[in-house]
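Visitor: Predicted model, plus sequence, below.
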Amino acid sequence: MAQITKNTDEQFPEDILFEIVSRLPAKSVGRFTTVSKSWYAFIRSPAFIARHLNRSIARNVVGDSSLYLLCMSKPFDEHKTCTLLCDNMISFDEVYDVELPIDFQSITCRLVGSCNGLVCLTDNHCDFHGRIIYVWNPLLRKFKFISTTCCCKRLYKKFTEVSVGFWYDGAKNDYKLIRIMYFEKVDFAGCDKEQYHVEVYSLNSGYWRKIDDAKLPGIIKCSHPAFVDGALIWRAGYSLESEIDTDFILSFDTRSELFQRMEFPDFQEYHSTQEVPYLVVYKGCLAFFVAPDCGAIGSDDWSIWVMKEFGVVESWVKEYSEETPQKAMWPLGFTQNNEILIDTTHGGIIAFNFETKQIRILQIYGYNLFWINYTESLVFLEKRSSLKGNRTCITHEKATG
């Protein structure tokens, strides 16, 4: 390859080279930036990065898995390692084991979301959640710190609760964040806009923008949103202390930037205070997983409800309901085999198949476990001179996997 690249323009037309290199693994392509200045500019161009990403996504669709388990080490370990495990239908293969190049005030972190090879993390502590945010590319060992404006710092003193979401805006080729701040106790029946604050961050511009006409119908009651049909989706209610039967689904359409309230189906077990609903994505549809409260005595039934047509309450269907031998702490997501990964009260991970009733006990351990859609990408190689208020850090840990 080194001999070919001495006279790349003479031996290979750029369009042919573009097609060849865009089909190679991201890890290999990233190393080619050291070949020469022309290769450096070629690979860092937004057009090439976009084409390479599209090809990587296409490969995942036709067979390669895009489902990964992100395992963080215990917070007080000497080295803050992060292991990325790929679901290959039989087992989970380690892809990376790198040192997390990010410091959080509370030592632990919380997943905001992931897309196109980028993972968004925030501090786990209530005082810093949504205020300390990093967007990280594990493959390239690069991250961006999302700055907080002076105005937002003042708002943090005013509001008590914060929720954050992360997504990719394909129309503008931009990565965005939403930050929702509000009081813990709000009367949403007569709520005025002074009781909450909604803003959107653009990675391209590097700025937070307030959504002045945002109408927030309730308080978000889960930290990590699901993403379906271009919408971020949370479980919500009128207050953090409300009974479970007052809960509803809050969606934020990332295209129109409007909030919408959707209802859960009317089903008996949901009204039991022993049951806890978790929103998940099942075969591309919005779904929720109902598991017995890990500390409750009573039913051990787990069930899955699926919204077959997004936004249509009448399309809720109860797919499965089974009694299981272990109580669930929380579900992580669905594997390629449609098994649901569950973090149990015993600290281990199990994979349960609702169709075959089989359980697999996985030898996977970690302090923070996050189930993500992940595609190796070169995002962050391109220059973004307009990124104001951010800092970019490149770490040099030895790559593995």
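Guide: Structure's in. What do you need?
Visitor: rest of the way, CA atoms for contacts and neighbours
Guide: Will do.
Visitor: Run a quick neighbour tally on the nearest residue to Arg55 once chain neighbours are set aside.
Guide: In this structure, Arg55 finds its nearest non-sequential neighbour in Arg23, 6.6 Å apart by Cα to Cα, 6 or more residues apart in numbering. Number of residues near Arg23 (other Cα atoms under 10 Å) recorded here: 16.
Visitor: ok, now Phe12?
Guide: The burial metric for Phe12, expressed as a neighbour count using other Cα under 10 Å, is 13.
Visitor: how about the helices in the stretch 151-300 of the chain?
Guide: Read by DSSP state H, counting those that start in this stretch, the stretch 151-300 of the chain holds no helices at all.
Visitor: What about Gly113, how many residues nearby?
Guide: Each residue near Gly113 was counted by other Cα under 10 Å, and the total is 25.
Visitor: tell me which element it falls in.
Guide: Per DSSP states H and E, Gly113 falls inside strand 109-115.
Visitor: List the buried residues for that strand?
Guide: Neighbour counts using 16 or more other Cα atoms under 10 Å place Cys109, Arg110, Leu111, Val112, Gly113, Ser114, Cys115 of strand 109-115 among the buried residues.
Visitor: And for that strand, what's in contact with it?
Guide: When contacts are taken as Cα atoms under 8 Å, 6 or more residues apart in numbering, the neighbours of strand 109-115 outside the stretch itself are 119-125, 164-168, 223-225, 368, 370, 372-375.
Visitor: before we go on, here's another structure to hold up against the first:
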Amino acid sequence: MIYTVLPLSVRTVVSNDDLLNEILLRLPVISIVLFKLVSKRWLSLIKSPTFIRRRSRIPNIDTPSGLFIEHRLDTNVYGLVPLDIRIRSRLENTFKTGACIRSNAIVMQSCNGLFLCYVRPNHKFCIYNPTVNLFKMLPEPHYSEPEHHLFIKMAFDPTKSPYYKVMHATFINDYYPPESYRIQIYSSETGIWSNVYEHSGPFEGLVSAIYCNNAIHWINHGDNGKLHYKLDFVNTAVILTKIQLPVTVKRKRSCKLFESRGSLLLLGMDNTCSHDQLNVYKMGNRDSEWSLKYSVNKRRISLGGVWCIALGEREEDSFMVIELNGKVVLYNFVLKTFRALPEVQLMLSKIRFPLCNIFLLTASFASV
């Protein structure tokens, strides 16, 4: 057996808890989680409430480390497919939290490390952090009749605030399409629902809306796909803004919104080339105009076959997960390489119903 003798400087650091803590605090969250396996001492340091509290205050959004996939819709069983090669897959990863939500929770949204969940059969909502295995049941919203429920969305950006907000909307009347909506805001800072607004507008696309930069964004296909809408609810008032889509994007349901690392992204079919291609556009900081980020040959990729888009800390780490020739693969935008995700194929073989829920999992020490 060969033993490695560490240099004195390294032994000095790893034997000093204060120095080791300072080093660990500066690492990506997923690396910290994996370092729990180094030793019992490292596990104790990382699991300590003081360390978790300090790390949660560091404003950072890590690159997504996995896909959280619902693959048994009748029993709400989720599997974890790693995007980081250091993580093992879990094909039967049900919720590990308390009995009050175990096996009854449905993931509705993933937002920078936190999951917004719906808990049956009592029609409750909760926030769950799978990295640190913590959850919080939310108080019941006002006017929360299930038959009038339209949508609920969470807003959380640790680079802006340690607190999250949840937006809940219900129909005010029984007409379809509804003429107006009642919107309520929950804040984790105050712990209550407040700011009840009545709002009217083209909300038909809200069910598939996404959160980015203090607002909910969606494309209203009733406008022939010409506009995307921004509903700001994090600030003092609910404000609806119309934003023009890029002129080169084809209309009629040929575009889709994504969010990654605080950036709003638009995937759309380009109509200026002899052969259609998929373009990824990025919204500017002032939410005023789109700029072209990536172009992908569309001959083998359909718009509906794109599961998610993720921007890396480095350009060469940016990717999207797509269905390609009956397989699910990770495509790197810069390197133009494909990497198979066989674990997803295994899950797909077990599904008795069409796959409907896929969420990006980002490691986070955020409090709930």
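Guide: That came in fine, so what should we check first? All figures in this text were calculated on a predicted structure; none of them were measured in a lab.
Visitor: where does the TM-score land?
Guide: The TM-score (TM-score structural alignment, normalised by the length of structure 2) is 0.67; 323 aligned residues with a Cα RMSD of 4.5 Å.
Visitor: I'd like the buried residues of strand 109-115 of structure 1 laid out as CSV, including distance to Arg179 of structure 1.
Guide: Rendered in CSV, the data for the buried residues of strand 109-115 of structure 1 read as follows (distance: Cα to Cα, whole Å):
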residue, distance to Arg179 of structure 1
Cys109, 17
Arg110, 14
Leu111, 14
Val112, 11
Gly113, 13
Ser114, 16
Cys115, 17
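Visitor: of these, closest to Leu341 of structure 1?
Guide: Checking those against Leu341 of structure 1 by Cα to Cα gives Leu111 as the nearest, at 16.6 Å.
Visitor: What's the match for the closest one in structure 2?
Guide: For Leu111 of structure 1, the aligned residue in structure 2 is Met108 (criterion: TM-score structural alignment).
Visitor: which residues sit in contact with Gln277 of structure 2?
Guide: Shown here is Gln277 of structure 2, whose contacts under the criterion Cα under 8 Å, 6+ apart are Met269, Asp270, Asn271, Ser295, Val296, Asn297, Lys298, Arg299.
Visitor: ok, those residues in structure 1, which still hold?
Guide: Of these, the ones still in contact in structure 1 (both residues aligned by TM-score structural alignment, their matches' Cα atoms under 8 Å) are Met269, Asp270, Val296, Asn297, Lys298, Arg299.
Visitor: Show the buried residues in those.
Guide: Buried residues within those, defined by neighbour count using 16+ other Cα under 10 Å: Met269, Asp270, Val296.
Visitor: Quickly note the distance from the closest residue to the second one other than its chain neighbours to Val29 of structure 2.
Guide: Leaving aside its chain neighbours, Asp270 of structure 2 sits nearest to Val249 (4.9 Å; criterion: Cα to Cα, 6+ apart). Val249 of structure 2 sits 37 Å away from Val29 of structure 2, taking Cα to Cα, to the nearest Å as the criterion.
Visitor: likewise Ser9 of structure 2?
Guide: Ser9 of structure 2 sits 25 Å away from Val29 of structure 2 when distances are taken as Cα to Cα.
Visitor: if we can go back for a sec, between all of the buried residues of strand 109-115 of structure 1, which two are separated the most?
Guide: When those are compared pair by pair using Cα to Cα, the two farthest from each other are Cys109 and Cys115, 17.8 Å apart.
Visitor: wait, Leu80 of structure 2 sits on Ser89?
Guide: Yes - assessed by Cα atoms under 8 Å, Leu80 of structure 2 is found in contact with Ser89 at 5.5 Å.
Visitor: Between the two, which has more neighbouring residues?
Guide: Set side by side, Leu80 of structure 2 and Ser89 show unequal neighbour counts under other Cα under 10 Å, the larger going to Leu80 at 25 against 17.
Visitor: can you pull the contacts of the counterpart of Phe370 of structure 1 in structure 2?
Guide: In structure 2, the position corresponding to Phe370 of structure 1 is occupied by Ile358, as judged by TM-score structural alignment. Contacts for Ile358 of structure 2 were tallied using Cα under 8 Å, 6+ apart; they are Leu67, Phe68, Ile69, Glu70, Trp307.
Visitor: mind running it again at 7 Å?
Guide: Leu67, Phe68, Ile69, Glu70 (Cα atoms under 7 Å, 6 or more residues apart in numbering).
Visitor: Secondary structure element holding the last one?
Guide: Going back to what we said before, that points to Glu70 of structure 2. The secondary structure element spanning Glu70 of structure 2 is strand 66-72 (assigned by DSSP H and E).
Visitor: distance from that strand to structure 1 after superposition?
Guide: Averaged over the aligned pairs, strand 66-72 of structure 2 sits 2.2 Å from structure 1 after superposition, using mean Cα distance after the TM-score superposition for structure 1.
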